[in-house]
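[1] I would like to see how this sequence folds:
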Amino acid sequence: MAIEKVDTLVVGGGQAGIAMSEHLGKNGIEHLVLEKNRIAEAWRSGRWDSLVANGPAWHDRFPNLEFSDCGPDEFPGKERVADYLVEYAGKVNAPIRTGVEVTNAARTADGSAFLVDTSEGQIEAKHIVAATGAFQTPVIPPIVPAEAALEQVHSFHYRNPEQLPEGAVMVVGAGSSGAQIADELNRAGRKVFLSVGPHDRPPRAYRERDFVWWLGVLGLWDAPAMKPGTEHVTISVSGAYGGQTMDFRRLAGEGVTLVGLTDSYENGKLTFKDDLQANVAGGDANYKEMLDLADAYVARTGIDLPEEPEARKAFPDPDCLTNPIRELDLAKEGITSIIWATGFRQDFSWLKVDAFNDRGAPIHQRGVSKEPGIYFLGLPWQSRRGSTFIWGVWHDAKHVADQIAIKHAYMAYKAPSQR
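    Purely as a prediction, here's the structure:
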C-alpha cells in the first residue's frame, strides 16, 4: 500500500483539532485531521448525562459561530456542545477522518519528515500537531484495592445516579466534576460523602456579571502560569441548574457530608487528612478575593453595576466542618461505590520523538516543541489560563498555525543563485 503524504497531520478531532484546522486552512497549509472516534467524542461519551458547559454560551465558544438555539447566558448541555463542534468543523471545512487511530509516529530514516502508523495505514507528514487535549487518561489513585467490595468508577465514566448500585456514595475530588456529581447524587436522594482537597471557588456571578466576564476584564484569563504552590489546586465552578456558586457549606446544609483529602484505605476503612477546614478556608479566600477585585474594578472604572452585599453572606458551618471526620467505615456507612473525580494524565506514548521531559510532559514554548516539526495544542496553561477552554484553544491554534506558516516561508526562500 502506498504511503499517503501530507504537509501537516493533526492528531485529535476535538475542539483543539478543529481550531487547528481552521487556522491551517486560513494559512493555506495542506493538512489532515485524524480522530480515532467521532468528532468531539469526549463531550458525548466521556461525561455524565446532565453535564452542561462551565461557562455561558456567549463566552465558551469559537469567535466565529454562536450557539444558534441557546440563549447567551445559558449553559449548553454536553450534546449541544458536541453538535456545535461538529457544526463548526463543517463551517471551516476541516478535513477530518473519523475512526482512524494513530498508534505510532517517528522520524523517517532521512530525518526529513515523520512516518505515522494508523489503523488505516501509514502517513508521512512534515509536521505533526498533537491536539489530543488535556483530558486523555483518567487517573484513579491506588488507594482502594480493586478487590474491595465496592463499585469504583472515574468521573469520566460516570453517567447518572441509576448507574450506581443502591447505597451511599463516596465522591473523591471537589473540583468542578466532583462537586457537580456530588450535588446531583444528593438531589437524587443518595447519601453522599465528598472528599474536599485544595481548590479555588469563584462566584458563579457577581454584580450581574458571570465570573468569566470578571476574569476577562481583570486580565486573569491571560495569566501565563499558575501561582507557585497552586499546581494541585483545582477550580470548583458549575453551570448546572442554571448556574450557581459552588458553595460547600450549602452542599453540606443540603445533606452532603464533607471530609478532607482522601489519604488511605485499610480493612474497609477510609482515612482522610486533617485538612478539610484549611481547604474550605482556602476556597473561601479565593471567593472573597474575586469579590474584592471586582469591587475595586467598579470603583476604579466607575462602571454602573449594582452592589451585591448578600454575596458576602456565608452559609452556617455544618457539623462535618466544625468536627471533621477523619475515618469512615464504608460498610457501616452503607457506602457501596466510590467516584474518583481525580483528574487525568496525558498520554503521548505514540509519539516517539525527543520532545518530553523525564515525567513525559511536553517541552514546548506556546505549543512549539523543542523537536522541530512537532507541535502541541490543548495543553493546560499552554499559553495562558484560558488555554483549555474552547475560545482559548482557538487563539493558541492560531499561534501554532502561524509558526508552521512562518517555517514554510523560510523554506520557500531561494538564494540569488537559485532564482
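
[2] when you work out contacts or count neighbours from here on, use the C-alpha atoms and nothing else.
    Will do.

[3] which residues does Phe156 contact?
    Gly46, Arg47, Trp48, Pro138, Ala341 (CA atoms under 8 Å, 6 or more residues apart in numbering).

[4] and of those, the nearest to Leu150?
    The shortest approach to Leu150 among those belongs to Ala341, at 16.0 Å (CA to CA).

[5] quick one: the strands in the stretch 1-150 of the chain?
    4-11, 31-35, 96-98, 102-107, 114-118, 121-130, 137-138 (DSSP state E, counting those that start in this stretch).

[6] looking at the ones you listed, which is nearest to Asp354?
    Within these, the stretch nearest Asp354 is strand 102-107; the backing value is 9.8 Å (CA to CA).

[7] separation between the closest residue in space to His399 that isn't next to it in sequence and Gln136?
    Ranked by CA to CA, 6 or more residues apart in numbering and with sequence neighbours excluded, the top spatial neighbour of His399 is Arg366, at 7.8 Å. Arg366 is 20 Å from Gln136, where distance means CA to CA, to the nearest Å.

[8] neighbour-wise, which of those two wins?
    Using other CA atoms under 10 Å as the criterion, Arg366 and Gln136 rank with Arg366 on top: 20 against 15.

[9] ok, that one - contacts?
    Gln382, Ser383, Asp396, His399, Val400.

[10] count of neighbours near the second one?
    Yep, that's Ser383 we're talking about. 23.

[11] tell me where the stretch 201-350 of the chain has helices.
    Here the stretch 201-350 of the chain has its helices, by DSSP state H, counting those that start in this stretch, at 211-217, 248-253, 276-301, 319-322, 330-333.

[12] relative to Lys313, which of those helices is closest?
    Per CA to CA, nearest to Lys313 of the helices of the stretch 201-350 of the chain: helix 276-301, 10.6 Å.

[13] how distant is the closest one from the center of its chain?
    23 Å (CA atoms, centre = their mean, to the nearest Å).

[14] same thing with stretch 124-138?
    What separates the centre of stretch 124-138 from the centre of its chain is 15 Å, taken as CA atoms, centre = their mean.

[15] show me where the stretch 251-400 of the chain has strands.
    Under DSSP E, counting those that start in this stretch, the stretch 251-400 of the chain gives strands at 257-259, 262-266, 269-272, 327-329, 335-340, 344-345, 364-365, 368-369, 374-376.

[16] would you reformat those strands as JSON lines and include mean neighbour count?
    Formatted as JSON lines, those follow (neighbours: other CA atoms under 10 Å):
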{"stretch": "strand 257-259", "mean neighbour count": "26"}
{"stretch": "strand 262-266", "mean neighbour count": "16"}
{"stretch": "strand 269-272", "mean neighbour count": "18"}
{"stretch": "strand 327-329", "mean neighbour count": "16"}
{"stretch": "strand 335-340", "mean neighbour count": "22"}
{"stretch": "strand 344-345", "mean neighbour count": "14"}
{"stretch": "strand 364-365", "mean neighbour count": "14"}
{"stretch": "strand 368-369", "mean neighbour count": "20"}
{"stretch": "strand 374-376", "mean neighbour count": "25"}
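
[17] this one as well, want them side by side:
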Amino acid sequence: MSNANIIAPDTTNAAAHHTVIVVGGGQAGLSISYYLKEAGIDHLVLEKHTVTHTWRSQRWDAFCLVTPNWQCALPGYPYRGDDPHGFMKKDEIIAYLDGFIAMVDAPVLEHTEVRKIKRLASGGYFVSTSNGDFTADQVVVASGGYHTPIVPRMAERLPNDIVQLQSSHYRNPQTLPEGAVLVVGSGQSGAQIAEDLHLAGRKVYLAVGEAPRCARFYRGRDVVDWLADMRYYDMPVDQHPLREGVRDNTNHYVTGRDGGRDIDLRRFALEGMELYGRLDDLRDGCLQFAPNLIDALDSADDTYNRINMSIDGFIDKHGIEAPVGVPYEPVWQPEGERTSLDLAESGITSIVWCIGFRPDFSWIDAPVFNGRGYPAHVRGITPQAGLYFIGLPWLHTWGSGRFSGIARDAGHVVDTIRSAIDATSTSLAA
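    Below is the predicted model:
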C-alpha cells in the first residue's frame, strides 16, 4: 500500500482547477511532483490505477534491474543501500519506490482514468476523467509510452488449448501448463523470460528478433560503469549518431540476475533451447519463421563486440590499467535456417508474447503527434504551449525512461513550467 497523499475525488459538478495536472503516478509523474512541490506550485497527480502500479503488477517474479543500483537516482532519493554495484530484485525495487513515494508525498488522485485532454479557447486545458472534470493551466503527460501490448492477429488462429500470455502477465514457470513454451521476441523481456524458463528446466522455443546485446562485465568492470565514465549516459538525443532514430531502437539484452551476467542465446542453444528466426505466420498447423536467425545472432554479437571495442579505445586513450579484453567468439552456430515447426509435434502448450507495446495517446486532443502517434517535443516541451511529456525513451538521454535520468528531465520540465507561470504573472501585472 502506497504512502502517497491520496486525495478524494471532487463530487461537485464544477471542474476543479489546478495550476498543473500531472497524468501518471509512476516514477516520472512523482518526479515532476517532487520538483513542483519544491517550487511551491499547486498541482494534482492523476493515476489510473495506483502509484507505481506497473512495477508491482507487470513484472515477473524473478525480475531484477539490468542496470546497477547506483544508477537508481530519483530526485532527492538516490540509492543508499550497501550494494551499489548489485541489481535490485523486484521486492527491493518496490521497497525503493515506496520510500520515494513517502518522501515525495505527492497530491495523488488514484483510480482515476484520464479520458480526454483538450486545449481551452481561453487558454489552459480541460481534463475529463472517470472521477470528474478538471481544468489546468498546464499539463504534464507522464504515462510513459508502453500502453497497448503488441500481439499479432495470427494469435487468434492458434488452438484454444494453447495458453497465451503477453510478457506483462508472465509471472513464473510454475504458472504455465506442463509442456514446451514458445517465447516470441528476444528483447530484454523476451531474453530474460526465456532464461527464466530455461533455468527452470522447461523446454523453450525462442523466436529471435533483431535486439542487440551487450556484455555485463568487460575488462574488470560492469559495462555500465565504463559507459558512464565515457559520458554515454549524458549524451543528448540530438548528439547521438542516430539522432531521434535512436528512440526506435530495441534495448540490448543482458541481465542482473544472480549478480549479473551476459545473456548468450547461443549458449542456451547448446543447452537445449531451440532457436528460430522471427515468427511470421501459422499455416496448416505449422508455425512459420523468417530465415533470419543467423543474421540476428551475428548482428547481436557484432553490437556486443563493438561496444567492447569502444571501451578498449577509451582505456587506451586514458592509459587505464585493466585486464586484457578479448572479442566474443560464437560458441554455437545454427546448422541452417529452420523456417517451419509443427505445433502439435513440438509439444508447445503455451506462448509468451514479448514483442513490445504501442503508444496510445488518442485521449489527448492536441496537434503535437507524428504519423506513428508519438509526440513531437524537445526535452519534453511540445509545440503546444503548456503541454509536456516525460518518461519516454530517449526523451533527452538514454536514461530518460529510467531511474537514472528522470530527475534531470523532470527538473527541466518544471523549470519550463515555472518560467511560463512567471511570464503570465508579469504579463498580468503589466
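
[18] ok, the contacts of Phe156 of structure 1 in structure 2, which still hold?
    Counting by both residues aligned by TM-score structural alignment, their matches' CA atoms under 8 Å, structure 2 reproduces these contacts from the contacts of Phe156 of structure 1: Gly46, Arg47, Trp48.

[19] how about the first one, what's its partner in structure 2?
    Aligned by TM-score structural alignment, Gly46 of structure 1 pairs with Gln58 of structure 2.

[20] do the same with Arg97 of structure 1
    Match for Arg97 of structure 1 (TM-score structural alignment): Leu109.

[21] cool, and Ile140 of structure 1?
    Using TM-score structural alignment, Ile140 of structure 1 sits opposite Val151 in structure 2.

[22] show me the contacts for the closest residue to its match other than its chain neighbours.
    Closest residue to Val151 of structure 2 apart from its sequence neighbours, by CA to CA, 6+ apart: Trp353 at 6.6 Å. Taking CA under 8 Å, 6+ apart, we find Trp353 of structure 2 in contact with Ile150, Val151, Gln164, Leu165, Gln166, Ser167, Val183, Val184, Gly185, Gly190.

[23] sorry, back to before: want to throw the strands of the stretch 1-150 of structure 1 into JSON lines with mean neighbour count and distance to Glu41 of structure 1?
    As requested, these are exported to JSON lines (neighbours: other CA atoms under 10 Å; distance: least, CA to CA, whole Å):
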{"stretch": "strand 4-11", "mean neighbour count": "21", "distance to Glu41 of structure 1": "14"}
{"stretch": "strand 31-35", "mean neighbour count": "22", "distance to Glu41 of structure 1": "9"}
{"stretch": "strand 96-98", "mean neighbour count": "18", "distance to Glu41 of structure 1": "10"}
{"stretch": "strand 102-107", "mean neighbour count": "17", "distance to Glu41 of structure 1": "16"}
{"stretch": "strand 114-118", "mean neighbour count": "21", "distance to Glu41 of structure 1": "18"}
{"stretch": "strand 121-130", "mean neighbour count": "21", "distance to Glu41 of structure 1": "16"}
{"stretch": "strand 137-138", "mean neighbour count": "15", "distance to Glu41 of structure 1": "14"}
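
[24] and of these, who's closest to Arg204 of structure 1?
    strand 137-138 (26.6 Å).

[25] how close does the closest one sit to structure 2?
    Strand 137-138 of structure 1 differs from its equivalent in structure 2 by a mean of 1.6 Å after superposition (mean CA distance after the TM-score superposition for structure 1).

[26] Leu185 of structure 1 reaches Pro161, doesn't it?
    Yes - taking contacts as CA atoms under 8 Å, Leu185 of structure 1 lies within contact range of Pro161: 5.9 Å.

[27] joint contacts of these two?
    Contacts common to Leu185 of structure 1 and Pro161, judged by CA under 8 Å, 6+ apart, are absent.

[28] which residue packs closest to Arg56 of structure 2, ignoring adjacent ones?
    Ile94 (6.9 Å).

[29] that older thread, with the kept ones among the contacts of Phe156 of structure 1 in mind, which one is nearest to Asp317 of structure 1?
    Of those, the one sitting nearest to Asp317 of structure 1 (CA to CA) turns out to be Trp48, at 29.9 Å.

[30] stretch 249-262 of structure 1: which residues count as buried?
    Neighbour-count burial for stretch 249-262 of structure 1, counted by 16 or more other CA atoms under 10 Å, picks out Arg249, Arg250, Leu251, Ala252, Gly255, Val256, Thr257, Leu258, Val259, Gly260, Leu261, Thr262.

[31] sorry, slip of the keys, the one I care about is stretch 359-378 of structure 2.
    Going by 16+ other CA under 10 Å, stretch 359-378 of structure 2 has these buried residues: Asp360, Phe361, Ile364, Ala366, Phe369, Pro375, Ala376, His377.

[32] which one in structure 1 is aligned with the fifth one?
    It refers to Phe369 of structure 2. So, by TM-score structural alignment, Phe369 of structure 2 is matched to Phe356.

[33] its match: what's it in contact with?
    Pro362, Ile363.

[34] that one and Val237 of structure 1, how far apart?
    Distance from Phe356 of structure 1 to Val237 of structure 1, by CA to CA: 32 Å.

[35] what of Glu66 of structure 1?
    Separation of Glu66 of structure 1 from Val237 of structure 1 (CA to CA): 23 Å.

[36] also Thr98 of structure 1?
    32 Å.

[37] trace Val368 of structure 1 over to structure 2, please.
    Match for Val368 of structure 1 (TM-score structural alignment): Ile381.

[38] and its match, what does it touch?
    Counting by CA under 8 Å, 6+ apart, Ile381 of structure 2 touches Leu387, Tyr388, Phe389, Val413.

[39] and Pro203 of structure 1, what's its match in structure 2?
    Matched by TM-score structural alignment, Pro203 of structure 1 corresponds to Ala215 in structure 2.

[40] same deal with Gly282 of structure 1?
    Aligned partner of Gly282 of structure 1 by TM-score structural alignment: Ser299.

[41] same check on Ile128 of structure 1?
    Ile128 of structure 1 maps onto Val139 in structure 2, by TM-score structural alignment.

[42] surely that match meets His17?
    No - using CA under 8 Å as the test, Val139 of structure 2 is too far from His17 to be in contact (11.7 Å).

[43] who are the contact partners of Leu185 of structure 1?
    Counting by CA under 8 Å, 6+ apart, Leu185 of structure 1 touches Pro161, Lys191, Val192.

[44] could you give the number of residues near the first one?
    Same thing as Pro161 of structure 1. So Pro161 of structure 1, with other CA under 10 Å, has 20 neighbours.
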